[in-house]
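Colleague: how would this look folded up:
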Amino acid sequence: MNIVRGRDKNSDLPAAGRVTDIKTQKRYPSRVSVFIDGEFAFGLSAELCVQYGIRIGEEVDDERLRRILLDEEYKLAENKAWQLLSGRAHSRRELEHKLRRYEFADALIARVLDKLSAAGYLNDLQVARDYVRSRLQVRPMGRKLLLRELQQKGIPDELCEKVLSESFAEESVERELAMQLYAKKKKQLRGQPAHKAREKMARALVARGFSREAIRAVIEDDPDGLFDTTEEHGFTDEHNSLP
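Modeller: Here you go, the predicted structure:
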């Protein structure tokens, strides 16, 4: 992330020289603008300005500028991470991808993530458990779809398997969730030709990631009698390509 505007357009560092002015920024009072040799050089948090003892009239060399601006970029990356985490919990990989959108250096992102992980603010296992629980509370779905969604959030495969094994410990769990979807869809399907209703229900269950066994159980149970169960339109023959 290019956080400074130096004289050399090919470098992220401003030119070294004498500090000629330090002004509090109007829009962000917690930050200051530092001028070197009469020109704006870079913005900096007031905290770091005090920490590094930057004063008007002193000379600042390249090495000192580099240290100051690396610390400033790290602070910006850390603040952005906290801002993202304040909205909701993130997996480590998910937060990493979001920080990269702001063009922070990979090494700085890794430092921020390591610090947050060590402090317990990044916990992929807990993120996965919370995500699965909240998803199943509002939207019945099968194990396959949940696995895809967890992978999209950057949860490692071994943690995905652990969490899904916990959530679907009993074989009946997925069938019960599939029946919840049946209950939600039945009003839309009532009155339609039985084989059409059965086809639409099967497709809805597949789209929600339910297993073949769970889909078969719903079609065969059919407590509201929506589906044609004759051999001519049998589930096994018509849906032998279901996953």
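Colleague: Please count neighbours and contacts with C-alpha atoms only from this point.
Modeller: Fine.
Colleague: ok, longest helix in the chain?
Modeller: Ranked by residue count under DSSP state H, the longest helix found in the chain is helix 62-87.
Colleague: next SSE after that helix?
Modeller: Per DSSP states H and E, the first helix or strand lying C-terminal to helix 62-87 is helix 92-101.
Colleague: follow-up on the earlier one: looking just at contacts, which helices and strands does the longest helix of the chain meet?
Modeller: With contacts taken as 3 or more CA pairs under 8 Å, 6 or more residues apart in numbering; DSSP states H and E, helix 62-87 sits against strand 39-45, helix 92-101, helix 106-118.
Colleague: May I ask you to confirm that T20 belongs to a helix?
Modeller: No: read with DSSP: H, G, I helix; E, B strand; the rest coil, T20 is strand and lies in no helix.
Colleague: Distance of it relative to D61?
Modeller: Per CA to CA, to the nearest Å, T20 is found 14 Å from D61.
Colleague: Please apply the same query to A197.
Modeller: Distance, A197 to D61, by CA to CA: 76 Å.
Colleague: count of residues packed around S211?
Modeller: By the measure other CA atoms under 10 Å, the count of residues near S211 is 21.
Colleague: show me the residues around it that make contact.
Modeller: Taking CA atoms under 8 Å, 6 or more residues apart in numbering, we find S211 in contact with 142-144, 174, 243.
Colleague: Need the helices and strands packed on helix 62-87 in TSV (columns: distance to L150 and mean neighbour count).
Modeller: Shown next, in TSV, are those (distance: least, CA to CA, whole Å; neighbours: other CA atoms under 10 Å):
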stretch	distance to L150	mean neighbour count
strand 39-45	37	19
helix 92-101	11	16
helix 106-118	19	16
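Colleague: For the comparison step, fold the sequence that follows:
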Amino acid sequence: MAVITKVEVQKHNDRRYSIYLDGEYSFGVGEDVLVKYSLLKGTELEESFVEEVLLAEEKAKAISVALRYLGYRMRSKKEVEDKLREKGYAEFTEAVMEYLEENRYLDDLEFAVCFARDKFGLNGFGKHRIRMELVKKGIDNRDIETAIEEVFDSESEKEAAKELAVKKLNGSYRNDSEENRYRKTSSYLYRKGYSSDIINAVLREVL
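Modeller: Predicted coordinates for the structure are as follows:
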């Protein structure tokens, strides 16, 4: 059994503490773990208890990694899981995801709607491209279709495709032959994620 002989605030992070056992540095913990496990000077610790504390500290670090990752922008569940594995916290993935969902940090449907709205509004992506991107991000089909229905109305996708086509035809494709203008514009709209029905309808109107 070891005894905590010193608890010291770390120099570069005043929310982390160095724990000394029997006069020697043993491990560091965050403030939450320190308080949860009552790591006070003079406390006697069983080896199994120390192992429990260290596991709790690793879980806390994994949660911090996830929260920092979520701090930049919204993420899908799969993106967060992949980040945790990348950072070496695979064994804590389930526990961290449970924490994030319980505290409403993750919502795949909300993510899908925001992603679809941004990609349509800012990048001009059509439904097919958005579906494909959301599948890559691990969003299930039901949430994908709900997001698509919320973002697109009956005419918005066609109007967006038409606007993109006109911009290309009046810009970089302006001096091409009629055949090349049709082919290039069709390929461009296809890459953007528009269906052949919409592409054909748009090109009939603008060419």
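Colleague: neighbour count winner among T20 and D61 of the first structure?
Modeller: Taking neighbours as other CA under 10 Å, T20 of the first structure and D61 compare with T20 leading, 17 against 12.
Colleague: Which residue, other than its chain neighbours, is closest to the residue most central in space within the second structure?
Modeller: Centroid-nearest residue in the second structure: R75, 2.2 Å away (criterion: CA atoms, centre = their mean). Nearest residue to R75 of the second structure, sequence neighbours excluded (CA to CA, 6 or more residues apart in numbering): F111, at 6.6 Å.
Colleague: just checking, that neighbour touches S76?
Modeller: Yes: here F111 of the second structure lies in contact with S76, judged by CA atoms under 8 Å, at a distance of 6.3 Å.
Colleague: Mind telling me what E110 of the second structure corresponds to in the first structure?
Modeller: In the first structure, E110 of the second structure lines up with Q126, judged by TM-score structural alignment.
Colleague: Could you say which helix or strand holds that match?
Modeller: Secondary structure from DSSP H and E places Q126 of the first structure in helix 124-138.
Colleague: Mean deviation, whichever helix or strand comes after that helix versus the second structure?
Modeller: Downstream of helix 124-138 of the first structure, the first helix or strand assigned by DSSP H and E is helix 143-152. For helix 143-152 of the first structure, the mean deviation from the second structure after alignment is 0.9 Å (mean CA distance after the TM-score superposition for the first structure).
Colleague: Please point out which parts of the helix or strand that helix 143-152 of the first structure is followed by sit buried.
Modeller: Downstream of helix 143-152 of the first structure, the first helix or strand assigned by DSSP H and E is helix 157-167. Neighbour counts over helix 157-167 of the first structure (16 or more other CA atoms under 10 Å) mark 159-160, 163-164, 167 as buried.
Colleague: which part of the second structure lines up with helix 157-167 of the first structure?
Modeller: Using TM-score structural alignment, helix 157-167 of the first structure pairs with 141-151 in the second structure.
Colleague: What lies in contact with the matching stretch?
Modeller: Stretch 141-151 of the second structure is contacted by residues 108-109, 112-113, 116-117, 127, 131, 134-135 when judged by CA under 8 Å, 6+ apart.
Colleague: What is the nearest of those to R204 of the second structure?
Modeller: K127 (20.4 Å; CA to CA).
Colleague: Per the alignment, the closest one pairs with which residue of the first structure?
Modeller: Aligned against the first structure by TM-score structural alignment, K127 of the second structure finds its counterpart in R143.
Colleague: repeat for D82 of the second structure
Modeller: By TM-score structural alignment, D82 of the second structure lines up with H97.
Colleague: Distance-wise, check that match relative to K162 of the first structure.
Modeller: 24 Å.
Colleague: mind listing what the counterpart of V7 of the second structure in the first structure touches?
Modeller: In the first structure, the residue matched to V7 of the second structure (TM-score structural alignment) is I22. For I22 of the first structure, the contacting residues are 32-35, 55-56, by CA under 8 Å, 6+ apart.
Colleague: now these: which count as buried?
Modeller: 32-35, 55.
Colleague: Can you convert those residues into a markdown table and add a column each for secondary structure and distance to D221 of the first structure?
Modeller: Listed next are those as a markdown table, based on DSSP: H, G, I helix; E, B strand; the rest coil; distance: CA to CA, whole Å:
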| residue | secondary structure | distance to D221 of the first structure |
| --- | --- | --- |
| V32 | strand | 69 |
| S33 | strand | 71 |
| V34 | strand | 73 |
| F35 | strand | 76 |
| R55 | coil | 79 |
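Colleague: Which of the residues you listed sits closest to E47 of the first structure?
Modeller: Nearest to E47 of the first structure among these, counting by CA to CA, is V32 at 9.4 Å.
Colleague: Excluding chain neighbours, what is closest to whatever residue of the second structure lines up with the closest one?
Modeller: Mapped onto the second structure by TM-score structural alignment, V32 of the first structure lines up with Y17. Closest residue to Y17 of the second structure apart from its sequence neighbours, by CA to CA, 6+ apart: V9 at 4.5 Å.
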